[in-house]
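S.K.: here are the coordinates; sequence isn't available:
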């Protein structure tokens, strides 16, 4: 029996969807909110997740971000449920790895067909072995990470220290054990734009290595970090020996490029409020821990301005507006997202 996890308002989901799925011989597991849903997904390992897009606390995008970072859940189909259509919000969901979005009202037949089709595709994908690897190895990304990172030299860096500079020659592949890192592109007029954000468990510096080009951005520590140094020669040997691993990095590269394209379009054409809201939501999606309900980040206004792609003075004025609207709280330099849902509405409207 295939297991489906429903995340959202329990009464509505149970009455409208849960009972229907039970009647069609699916096992149904319920979670009342995003935080519980993430925990249950990691414990129950469902075959599919149906999740409300808008929830208090950790919303649908937050759930999706956490699910897609888990090696055992990264391919599990995630279908969002929403009360209205929002083109930019849904595009962001698809770019993060959502499989489908259903807009109420939808028929029982539409729901069942969507569930059946996505489950069939998931079964087909998980049944296909990758070249040179068993299915068990294909799903064990921890084994890949161990092969890359065990018995390597590491370095500890303080905030604002530079790891490598734009134009430099790639010597290492990097893996973050602790801390946060950003990659920054500098324009000829001296202005910086953050084009990549990385956290614990992320690889970075692989784009230039795969392209065999100099670094196209500068990597800077945002929060005290410990980083594994994987010599380029060793990384290339592992790539050549294990096609599965190079496939994983190409997939990560494609995801990062899509994310950057979305952000650059927003920076070019969005209003100031949209830019700042998008930057806050982007940071939340990247760095929020599943067990924490309200996202808090300690980031300088200059750094946040480079993420949003705007002037520091304009950013500060907009943050003040958001604070007055009770969308965020600011204390000792830290920013707390009080109403992530409304910030998403601004960002993706």
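M.R.: Cool, got the structure. Just so you know, these numbers come straight off a predicted model, no measurement behind them.
S.K.: C-alpha from now on. contacts and neighbour counts both.
M.R.: Will do.
S.K.: any idea how far residue 49 is from residue 18?
M.R.: Per Cα to Cα, to the nearest Å, residue 49 is found 12 Å from residue 18.
S.K.: Quickly list what's touching both of these two.
M.R.: By Cα atoms under 8 Å, 6 or more residues apart in numbering, residue 49 and residue 18 have these common neighbours: residue 6.
S.K.: So these two - more neighbours on which side?
M.R.: residue 49 (25 against 21; other Cα atoms under 10 Å).
S.K.: Just list the residues touching the more buried one, thanks.
M.R.: Counting by Cα under 8 Å, 6+ apart, residue 49 touches 4-7, 76-79.
S.K.: Of those, which belong to strands?
M.R.: If you go by DSSP state E, the contacts of residue 49 have 4-7, 78-79 in strands.
S.K.: Can you add neighbour count and distance to residue 69 and give these back as TSV?
M.R.: Below are the ones in strands among the contacts of residue 49 laid out as TSV (neighbours: other Cα atoms under 10 Å; distance: Cα to Cα, whole Å):
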residue	neighbour count	distance to residue 69
4	26	19
5	23	18
6	26	19
7	30	18
78	29	13
79	25	17
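S.K.: List the buried residues in the helix or strand harbouring residue 43.
M.R.: Assigned by DSSP states H and E, residue 43 belongs to helix 34-44. Across helix 34-44, burial judged by 16 or more other Cα atoms under 10 Å covers 34-41.
S.K.: Next one for the comparison:
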């Protein structure tokens, strides 16, 4: 199987979150023409309501929206264990370098500046879906065949700890995590140590396994 087969063997459901009705129609039509099923929401608040009932394979999201902007939406998604694995692509007219950095640090996987070429959007969607599929497909057999972890009950992590453990689960090291979160490696090490203490786990590998299992990868 080649990479393109991953996204064409079954119809993928995408969520498009944008308050511009003209853009929603254009992007939805283009994505549906390429074989995707598209669910739409006009702002972050409506998107969260939809996410209570269905989980898309990927979210495409504007930043500047009424009621709830894209930054807040992505932050809430990344803090929710049921949703945190979903790839998110930001579409925004805010094209300065600091805007892109803020978007990626908030938790988006890709940042595309409006106006954009439809083919660029499709390429980024397919790339993100392939990456998510490879991660899930690679980790799942190991989780199913390994002895069950023993974790303390009622573990509560802070939002920052949740972000760190999600990055650990992706296989990132402390240096990479510190750069993404703009904190020191010592701070990352401290968060990892705190989580090991809270969970009763022994190492980063077990912590990553626990994160993936908890998030139903």
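M.R.: Here it is on my side, so go on. Since this is a predicted model, take the numbers as computed values, not measurements.
S.K.: In the second structure, what range does whatever helix or strand comes next after the helix holding residue 43 of the first structure match?
M.R.: Note on helix 34-44 of the first structure: by DSSP H and E, the next helix or strand toward the C-terminus is strand 48-52. Here strand 48-52 of the first structure aligns to the second structure at residues 58-62, judged by TM-score structural alignment.
S.K.: Stretch 320-340 of the first structure now?
M.R.: Using TM-score structural alignment, stretch 320-340 of the first structure corresponds to no residues of the second structure.
S.K.: Ok, stretch 282-301 of the first structure next?
M.R.: Stretch 282-301 of the first structure corresponds to no residue of the second structure when matched by TM-score structural alignment.
S.K.: Between strand 3-7 and the helix holding residue 43 of the first structure, find me the angle.
M.R.: Angle, helix 34-44 of the first structure to strand 3-7, by axes from the mean of the first three to the mean of the last three Cα atoms, to 10 degrees: 170 degrees.
S.K.: mean distance, helix 34-44 of the first structure to its aligned residues in the second structure?
M.R.: Compared with the second structure after the fit, helix 34-44 of the first structure shows a mean deviation of 1.5 Å (mean Cα distance after the TM-score superposition for the first structure).
S.K.: counterpart of residue 107 of the second structure in the first structure?
M.R.: The alignment partner of residue 107 of the second structure in the first structure, by TM-score structural alignment, is residue 97.
S.K.: Contacts only, for that match.
M.R.: Contact analysis of residue 97 of the first structure by Cα under 8 Å, 6+ apart lists 64, 68.
S.K.: can you tell me how far residue 141 of the first structure sits from residue 42 of the first structure?
M.R.: Residue 141 of the first structure sits 15 Å away from residue 42 of the first structure, going by Cα to Cα.
S.K.: What's the first helix or strand after the longest helix anywhere in the second structure?
M.R.: When the second structure is parsed with DSSP state H, its longest helix is helix 118-145. Proceeding N to C from helix 118-145 of the second structure, the next assigned helix or strand is helix 159-169, under DSSP H and E.
S.K.: neighbouring contacts of that next one?
M.R.: Contacts for helix 159-169 of the second structure (Cα under 8 Å, 6+ apart): 78-79, 84, 177, 188, 191-192, 195, 204, 207-209, 211-212.
S.K.: and which of those residues is nearest to residue 125 of the second structure?
M.R.: Minimum distance to residue 125 of the second structure across those is 17.1 Å, recorded for residue 84 (Cα to Cα).
S.K.: Tell me the counterpart of the closest one in the first structure.
M.R.: Aligned partner of residue 84 of the second structure by TM-score structural alignment: residue 74.
S.K.: would its match count as being in a helix?
M.R.: No - Residue 74 of the first structure is assigned coil when assessed by DSSP: H, G, I helix; E, B strand; the rest coil, not a helix.
S.K.: how about it, what does it touch?
M.R.: Contact partners of residue 74 of the first structure, counting by Cα under 8 Å, 6+ apart, are 67-68.
S.K.: thinking again about what came up before, what's the closest of the contacts of residue 49 of the first structure to residue 58 of the first structure?
M.R.: Of all the contacts of residue 49 of the first structure, residue 7 has the smallest distance to residue 58 of the first structure: 10.9 Å, by Cα to Cα.
S.K.: Quick one: residues contacting that closest one.
M.R.: 30-34, 37, 49-52.
S.K.: List buried residues within these.
M.R.: Taking 16+ other Cα under 10 Å as the criterion, what is buried in these is 30-31, 33-34, 37, 49-52.
S.K.: Residue 192 of the first structure: which of the residues you listed is nearest?
M.R.: Nearest to residue 192 of the first structure, judged by Cα to Cα, of these is residue 34 at 34.7 Å.
S.K.: wouldn't the closest one be in contact with residue 50 here?
M.R.: No - using Cα atoms under 8 Å as the test, residue 34 of the first structure is too far from residue 50 to be in contact (11.4 Å).
S.K.: Which secondary structure state is assigned to residue 40 of the second structure?
M.R.: Three-state assignment for residue 40 of the second structure (three-state DSSP): strand.
S.K.: Alright, I will stop here.
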